[in-house]
Every structure is written in C-alpha cells, then in structure tokens.
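>>> I'll drop the sequence and a predicted model, then ask my questions.
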Amino acid sequence: MNMTIDRRGASKVAVIDGEGIVIADVQDALDLMASARYNGDAHKLLIRKANITEDFFELRTKLAGDILQKFTNYEVKLAVVGDFSGYDSKSLRDFIYECNQGSRFFFLSDETEALDALHAAD
C-alpha cells in the first residue's frame, strides 16, 4: 500500500493506492486512519473501491455502517472511488446517494471529483 498526500491550502487528503484489499474489517479501517494521521497529518482519505472488501458493499453484513461509524467518531472524511453501477441493491444505491448528499462520505467514479469533494469538506 502506498499513501500520498494531496494538498490544497491547509487541506490534506491521504490518497491510498495499492494492490488488493486494504480494508477488510473495522480494524483495518482504524489502522488506515491512524496511519494517515501519523504519516500525513491528514483527516481525509481517498481509497479505491477495489481496495475495500466486497463485504463492505453488502449492507446486511453491517460492515459499512461499522466502518463509517469509526470514521465519524474519529472525524475522518472518506471518499471511495470506483464504479458502483454493477450493484443491483436498492438499499446500497440509496445508501450511496445519501452519503453523497452530505459532507463526510463520498462514493464517486472519478478521482478528481472525489478530491474536490474532500478538499471542500471541512
């Protein structure tokens, strides 16, 4: 896993890039948040959908809720970049829509759009 910091003024986004699954469970998410804070002084994260376990996108597992609750507790914002059109779950589509209406979590198809959303969120 590689982490780079995208800066715009005082805003810092830790951009996670790597092969395979980076977030498989709640502890992985906590470790990633800690790493971003320690190594990059960043409280905003961008990660690719491919780096998150598919269980996250099965809402009945409650993994997404558990992970996003940790991000909320530690005041870390998150953008997940990828193609979400392949999911038929209305619940997941609604979940993604609701997240994208706020300023804490984003599920977007374009990295530039995700960085813009994170840098604008304070």
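Right, received. Where do you want to start? Residues are numbered from 1 along each chain as shown.
>>> Could you use CA atoms for every contact and neighbour count after this?
Noted.
>>> All the helices of the chain, residue numbers only.
26-40, 63-73, 90-101, 111-120 (DSSP state H).
>>> Excluding residues flanking it in the chain, which one is nearest residue 105?
Excluding its sequence neighbours, the residue lying closest to residue 105 (Cα to Cα, 6 or more residues apart in numbering) is residue 78, at 4.9 Å.
>>> and what of residue 83?
Residue 83's closest residue in space is residue 109 (Cα to Cα, 6+ apart), at 5.5 Å.
>>> can you pull the contacts of the residue lying closest to residue 6 once chain neighbours are set aside?
Nearest residue to residue 6, sequence neighbours excluded (Cα to Cα, 6+ apart): residue 13, at 5.1 Å. If you count contacts by Cα atoms under 8 Å, 6 or more residues apart in numbering, residue 13 has them with 5, 6, 7, 42, 43, 44, 45, 46, 115, 118, 119.
>>> Next up, a structure to set beside the first:
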Amino acid sequence: MSGSHGVHVCAPDGPLLRDERDVLDLIGEAWGHGATWVAVPAERLHEDFFSLRTGVAGEIAQKFVNYRIGLAIVGDISRFTDASQALRAWVLESNRGNHLWFVRDLAELAARRS
C-alpha cells in the first residue's frame, strides 16, 4: 500500500521480512510507486531483526542505504529495546541519521520528513 508524499507504507499484515529477497521485493515496490521512503510496521519484521547478533538488521538497513531509500520502522519496539542495551543504542544512533528511523507512528514519520 502506498502512502502520500513519497512514502510507501507496508500493510501491517503480511509475511515477515527477514532476508535479502524480502527486502529487494519491498524496495522494488517502493520504486514502482516513486517512493523515497518505506514505512514498515514493526510487527512485519522477524524477531531476528531485533537481535543485532544475527546481522539481519544490518543487512536490511544496508540494502535500503545502497538503493537510496529511507527505511522507517513504525511502532512500539520497547520489548526489544528494554531487553538489549546494544539495540537501544543502535536505535538512538539510527534516529540521528537520515536513512533509518524508528518512529511511533506515521504522524511522527511525516513530521520528521517535513
């Protein structure tokens, strides 16, 4: 599902995103809609994404950087950040940048992009 203003918004239901193929399909959809950002509901990400030692988060984030499309993880991820100081630090650092943001909702994403 596409949103407005260059954001491709993924539906909250659907298969979990976990590997390169899933991400490349999503990037292709975003390009097809002329989007410069993709908003992914947190519940669409496999739990491996939130365990930094798996490398899944880094691989997914890097794909979006390589294709010059921003990635916003939308929703409450506190159960993961409460359990991992490393993840909490990575989220804070990501939110300082321009490519990967963790936001509460689409309104926060829209505000950050304006």
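Perfect, I can see it now. Values in this document were obtained by computation on a predicted structure and should not be read as measured data.
>>> TM-score for the pair, please.
TM-score for the superposed chains, counting by TM-score structural alignment, normalised by the length of structure 2: 0.91, backed by 112 aligned residues with a Cα RMSD of 1.3 Å.
>>> still on that earlier bit, of the contacts of residue 13 of structure 1, which ones are shared with structure 2?
With both residues aligned by TM-score structural alignment, their matches' Cα atoms under 8 Å, the contacts of these that structure 2 also has are 5, 6, 7, 42, 43, 44, 45, 46.
>>> Nearest to residue 36 of structure 1 among those?
Set against residue 36 of structure 1, the nearest of those by Cα to Cα is residue 42 (5.4 Å).
>>> Residue 23 of structure 1 versus the closest one, what's the distance?
For residue 42 of structure 1, the distance to residue 23 of structure 1 equals 18 Å [Cα to Cα, to the nearest Å].
>>> which non-adjacent residue is nearest residue 35 of structure 2?
That would be residue 6: by Cα to Cα, 6+ apart, it lies 4.1 Å from residue 35 of structure 2.
>>> Please apply the same query to residue 75 of structure 2.
Nearest residue to residue 75 of structure 2, sequence neighbours excluded (Cα to Cα, 6+ apart): residue 104, at 4.7 Å.
>>> cool, and residue 99 of structure 1?
Excluding the flanking residues, the one nearest residue 99 of structure 1 by Cα to Cα, 6+ apart is residue 105, at 5.4 Å.
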